[in-house]
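> just a sequence and a predicted model for now, questions to come.
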Amino acid sequence: MVLAVSACADLDPTAQRTMTGAAGGAAGGALIGAMAGNAGLGAAIGAAAGGTGGFIWDRHVQSRDRAFQQGVATGRASAGQ
């Protein structure tokens, strides 16, 4: 477990968010799948859905950060005039 977590330290934020979403989705999917009778299929579907969700969330965070940095740059430029 420690090795798996330490391997994620060198990843870029996009990969970290995507993998976190996939791991969470796999865990949730396995639980739901176990109740439905097929934990493996549930984990696979959950991992795909969670990975997609993590990737979409990363794109949102990057867009928000770019907008913030653009606002900071605009504010600094107008303060210097």
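Done, it's in.

> every contact and neighbour count from this point should use C-alpha atoms.
Fine.

> helices of the chain, start to end?
Remark: helices assigned in the chain by DSSP state H are 2-7, 13-36, 39-79.

> ok, and here's another one to check against it:
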Amino acid sequence: MRTMANIAVVLAVAGGLAGCGSSPMERSVSGGGVGAAAGVGIAAIAGAPILAGAAVGAAGGAVIGAVTNECQIDLGPRRPKNC
């Protein structure tokens, strides 16, 4: 049960960081962090190797963060001027 609580905390913190980033590099870094946290959580639940889950999640999150732009992400009422 303690493991599930730790996973929930990591995912909550990672979710809070997900909104950070206006440049492709910033979104890539925050996406990699969120992806790594999600990969760890999924690997822990599935019983898979934790480091492999973190690596796959980080790679996927970084790629998604790098290929998106501010106009494709719903940031709420404030939108960039060039959208």
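Perfect, I can see it now. These figures come from a predicted structure and were not determined experimentally.

> fetch the TM-score of the aligned pair.
Put the two chains on top of each other and the TM-score (TM-score structural alignment, normalised by the length of the first structure) is 0.56; 56 aligned residues with a C-alpha RMSD of 2.7 Å.

> map G53 of the second structure onto the first structure.
Structural alignment (TM-score structural alignment) places G53 of the second structure against G42 in the first structure.

> thought G25 was touching that match, still the case?
No - the criterion here is C-alpha atoms under 8 Å, and G42 of the first structure misses it with G25 at 9.1 Å.

> in the second structure, which residue is most central in space?
V34 (2.0 Å; C-alpha atoms, centre = their mean).

> can you pull the contacts of that one?
By C-alpha atoms under 8 Å, 6 or more residues apart in numbering, the contact set of V34 of the second structure is 11, 14-15, 17-18, 57-58, 61.

> which residue lines up with it in the first structure?
Match for V34 of the second structure (TM-score structural alignment): G24.
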